[in-house]
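Colleague: what follows is a predicted structure for the sequence shown.
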Amino acid sequence: MSVTRCPALLVAAPASGQGKTTVVSALARLHARAGRRVSVFKVGPDFIDPAWHELASGRPVEQLDLWINGEADCAARLHAAAARSDLILVEGVMGLFDGQPSAADLAQRFGLPVLAVIDAGAMAGSFGALAFGLRHYRPGLRWAGVLANRTAGAGHADMLRDSLNDIDDWLGALPRSPAWTLPERHLGLTLAGELGDALARIDAAADALATTPLGRLDSAALARRFDTGFAAPPPAAPVPPLLAGRRIAVARDAAFCFIYPSNLATLAALGAQVEFFSPLADTRLPACDAVWLPGGYPELHAGRLAANRPLRDALAARIAAGMPVWAECGGLMLLADTLSLADGDEYRLWGLLPGAVAMQRRLAGLGPQRLRLDGHELRGHSFHYAACVSRAEVIAHSEPAGRGHGEAVYRHGPVLASFFHPRFASSPEATARLFLPRGNAGAHAAGAIAGIGAAPAAALPGSAA
């Protein structure tokens, strides 16, 4: 079996909000500035943190999730990255042991050394106890060390270092500073592309990290401490060209930016030609056979979207002619009759999916999900603050891979809409069915949508408890 070696780190934490994204971005930027090729991955479904990592590394960022991607896909992506990189960085999700599967499960499966980032701003000796617990909670977990974040200065950092059982665990400290603080909002961090000083913030964090033991490791030292072997997985099955010759118009702008690179790659592998358009700026729809309205932040741009009647009317005409539309989370919100914001403002949107959407002050959906389409299974996730009340037909529900609730799949003519975010590569066959004509429209489309349905829980291997 072919094994490719590359230094690698999985950057984890005891909980969310500890500063993992800042540290990963700073470390990626530090090594990219030195001319090293850095590949960054994010554990679990996430559209926002990868944008910071892409800016820092200068390279596309993909997700790794043992349940959503599957082990073989994770192995293939890591092996390919090792062949083209000088350093692999993987940002964990939530706390190191949170979720089933967790970041620790991924680290253990692929032998990734774990760097723990701990927000030490309000602790002293307990820092050592927390680091010890993370290191020893699970036997066999490969350990890299610990980095203190948001410290009060050199004296505080010394106190934290001295609390460790093993001084070799100490990889340094980042002090608290507004120069590299990443701003947040309701879905997480603000997108890097929305901040004019985003790269300056990452550079400032990289400069600070360069003074730490972690930041002073050069290529040779990284290879000595964090060398990791990635075995080549078996060849993947070829993707059938079910969308050959079809043009898919994909909304992409500040309001619709939740697009996994792997989803676009899957459309290309299916044979589709992708054309991008902006619901914020464009008044015409590209020549296309189907439309994908992905997620994003329509609630932040509701006024401009409501005012774009020419594009709304162009899409309405194509829907009336039977063109398939897949509207996902933010895309669903755009098509609704009305959108009510948390502050009470209400906007009349495009009225192509009967019903109303209202923003909530608490999460309305969160977690990994699966959806069966005509005998195939799409895996993905849900993460939204909006609630929808629609008169459209509900033809299926996604199923949570653990606690929580499934997401309705609405059908209104040729429109399918849901808060479910699918990962297209989990089932190219099911993905094709989202973009093929509904009903009797050729051999590829025969029975495509009629077979949507949820499988019983007992038939769903791999579900988390």
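Modeller: Perfect, thanks for sending it. Numbering: from 1, shown residues only.
Colleague: please make it C-alpha for all contacts and neighbour counts, starting now.
Modeller: OK.
Colleague: which other residues reach stretch 340-349?
Modeller: Stretch 340-349 is contacted by residues 299, 302-303, 305-306, 334-339, 356-361 when judged by Cα atoms under 8 Å, 6 or more residues apart in numbering.
Colleague: okay, one more to line up with it:
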Amino acid sequence: MVSAPASGQGKTSVTAAIARANVRRGRRVCVFKTGPDFIDPMILARACGGPVHQLDLFMGGLAHCRGLLHAAAASADLVLVEGVMGLFDGQPSSADLASAFGLPVLAVIDASAMAQTFGALAHGLATFRGDTRVMGVVANRVGSPGHARMVGESLPAGLPLVAALRRDTELSLPERHLGLVQAMELPELDALLDRWAHAWDDATGGAFEPSPIAFEAPMGEAMPPFAERPLDGVRIAVANDPAFSFIYPANLDVLRQLGAEPVFFSPLTDAALPSCEALWLPGGYPELHAPALSGNAAMGRAIRHHVAQDKPVLAECGGLLYLLESLTDVAGQRHAMVGALPGHAVMRQRFAALGLQAVTLPEGELRGHSFHYSTLSTEMQPVARGRNPNGGSTAEAVYRQGRLTASYIHHYFASNPRATAALFRPGAH
């Protein structure tokens, strides 16, 4: 596991650098991301050349995470898990995941504004919990060889400095609200990943070889097979373009195992929906593409027609915004949206809600998370509200009109495949 004392330390770039360096040596690398996240996995997937799944003890559960890790360990030469926030932050935390599976932790610490205190911070990470093993430390953004030597000498005995990475603005990724810029929007990403890998190999001499760990056989599969396939033959149109890209790979796996056929389309450029029995509008950045979405009147008509036929629709966060009457961007410009749901959304300068969510729907409980910068005004009354397992204030409303279900929640389908099947199954509930 690659973790850190806080967000913004460089976990993603270090994880990607290790992954790409090993891929360039011909190794099979599998990367996971701890906790709910869409942006970092896009970067990591490009680094390792394969899908990046979430490992989340709340959204997926222990058996689900064990099954995913076991399958990865059986097929890959190296398995990396990028942590979330700080090592001990949240419930469940990255440390909880590392402890559950015996994952050694590589701690990434931004050393740019400290000297000997670096050692104290590393010592704290290594000793705060007895069930978490920190196997080494990466000093990120060091200013000079002398600075690297200083922070290295501050480390306690038995806690090695694995790498000291120089501060270099040319190795940084651009950011926006919700995190890093999406991989699909970075034409130079592969070249940047190669530079990261080169910097990692330079700093380690290509000698970073984590010791293998024993991993027990799973007590259950990541997604137990169903005796029946309740969505057999159901085509689900899935929005997937720069405006709607927040899709967990596990969600697509669940739909396929339920028997469904996901078919992708672009609300930005397509004039019609593909032939389908159900529609999934995941989250993304509709606010960044509001003029194009507003201008694609043909797609708006197609979606309204689908809704009018009372076919199943699931709209999550950005998908919810798209179905409203209007969306106002941060510049105050109001854009007409599809108009399938009554209401108006306004983008804000800082996030409006954040947190894990569990929501009990008529179909059953689904788990997921919420993170958005917009606020919604609507006359709709919720059929359910999410709850935060950590006691946070975020309690997202879930709205329903006929077979259309919409909310700010990004659902993790593996938390309840049967409830997921009920949401997308054609016909009346």
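Modeller: Sure thing, it's come through. Because the structure is a prediction, the values reported are computed rather than measured.
Colleague: just to revisit the earlier point, looking at the contacts of stretch 340-349 of the first structure, which are in strands?
Modeller: Assigned to strands by DSSP state E, the following of these qualify: 336-339, 356-359.
Colleague: of all those residues, which two lie farthest apart?
Modeller: Using Cα to Cα, the two most remote members of these are Asp337 and Met359, lying 14.0 Å apart.
Colleague: whereabouts in the first structure does the longest helix seen in the second structure align?
Modeller: The single longest helix within the second structure, with elements called by DSSP state H, is helix 189-204. Mapped onto the first structure using TM-score structural alignment, helix 189-204 of the second structure covers residues 198-213.
Colleague: stretch 250-270 of the second structure too?
Modeller: Under TM-score structural alignment, the match for stretch 250-270 of the second structure is residues 262-282.
Colleague: could you check the matching stretch and say which residues are buried?
Modeller: Applying a neighbour-count criterion of 16 or more other Cα atoms under 10 Å, one finds 262-264, 266-275, 277-280 buried in stretch 262-282 of the first structure.
Colleague: please apply the same query to stretch 402-420 of the second structure.
Modeller: For stretch 402-420 of the second structure, burial by neighbour count (16+ other Cα under 10 Å) applies to 403-420.
Colleague: quick one: end-to-end distance for that stretch.
Modeller: End-to-end span of stretch 402-420 of the second structure (Cα to Cα, to the nearest Å): 16 Å.
Colleague: Val181 of the second structure: what's it in contact with?
Modeller: By Cα under 8 Å, 6+ apart, the contact set of Val181 of the second structure is 39, 173-175.
Colleague: look up how far Cys30 of the second structure lies from it.
Modeller: Between Val181 of the second structure and Cys30 of the second structure the computed distance is 22 Å (Cα to Cα).
Colleague: ok, back up a step: any idea which of the ones in strands among the contacts of stretch 340-349 of the first structure has the most stuff around it?
Modeller: For these, neighbours were counted using other Cα atoms under 10 Å, and Leu339 has the most, 28 neighbours in all.
Colleague: residues touching that residue, list them.
Modeller: Leu339 of the first structure sits next to 299, 302, 333, 346-349, 356-359 when contact means Cα under 8 Å, 6+ apart.
Colleague: in the second structure, which of those residues still touch?
Modeller: With both residues aligned by TM-score structural alignment, their matches' Cα atoms under 8 Å, the contacts of these that the second structure also has are 299, 302, 333, 346-349, 356-359.
Colleague: in the stretch 351-465 of the first structure, which spans are helices?
Modeller: Ranges of helices within the stretch 351-465 of the first structure are 428-434, based on DSSP state H, counting those that start in this stretch.
Colleague: wait, Ala414 of the second structure sits on Gly61?
Modeller: No - if you go by Cα atoms under 8 Å, Ala414 of the second structure and Gly61 don't touch, sitting 9.2 Å apart.
Colleague: which residues sit in contact with the aligned partner of Ala408 of the first structure in the second structure?
Modeller: By TM-score structural alignment, Ala408 of the first structure lines up with Ala397 in the second structure. For Ala397 of the second structure, the contact set (Cα under 8 Å, 6+ apart) comprises 382-386, 407-408.
Colleague: wait, doesn't Leu231 of the second structure sit right on Leu258?
Modeller: Yes - between Leu231 of the second structure and Leu258 there is a contact under Cα under 8 Å: 5.4 Å.
Colleague: find residues that contact each of those two.
Modeller: With contacts defined as Cα under 8 Å, 6+ apart, the residues shared by Leu231 of the second structure and Leu258 are Ala421.
Colleague: tell me which of the buried residues of stretch 402-420 of the second structure fall in strands.
Modeller: Judged by DSSP E, those include 404-407, 410-412 as members of strands.
Colleague: show the residue spans covered by the helices in the stretch 151-300 of the second structure.
Modeller: Going by DSSP H, counting those that start in this stretch, the stretch 151-300 of the second structure shows helices at 189-204, 249-257, 290-295, 297-308.
Colleague: now the ones you listed in CSV, with distance to Ala139 of the second structure?
Modeller: Formatted as CSV, the helices of the stretch 151-300 of the second structure follow (distance: least, Cα to Cα, whole Å):
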stretch, distance to Ala139 of the second structure
helix 189-204, 10
helix 249-257, 32
helix 290-295, 41
helix 297-308, 49
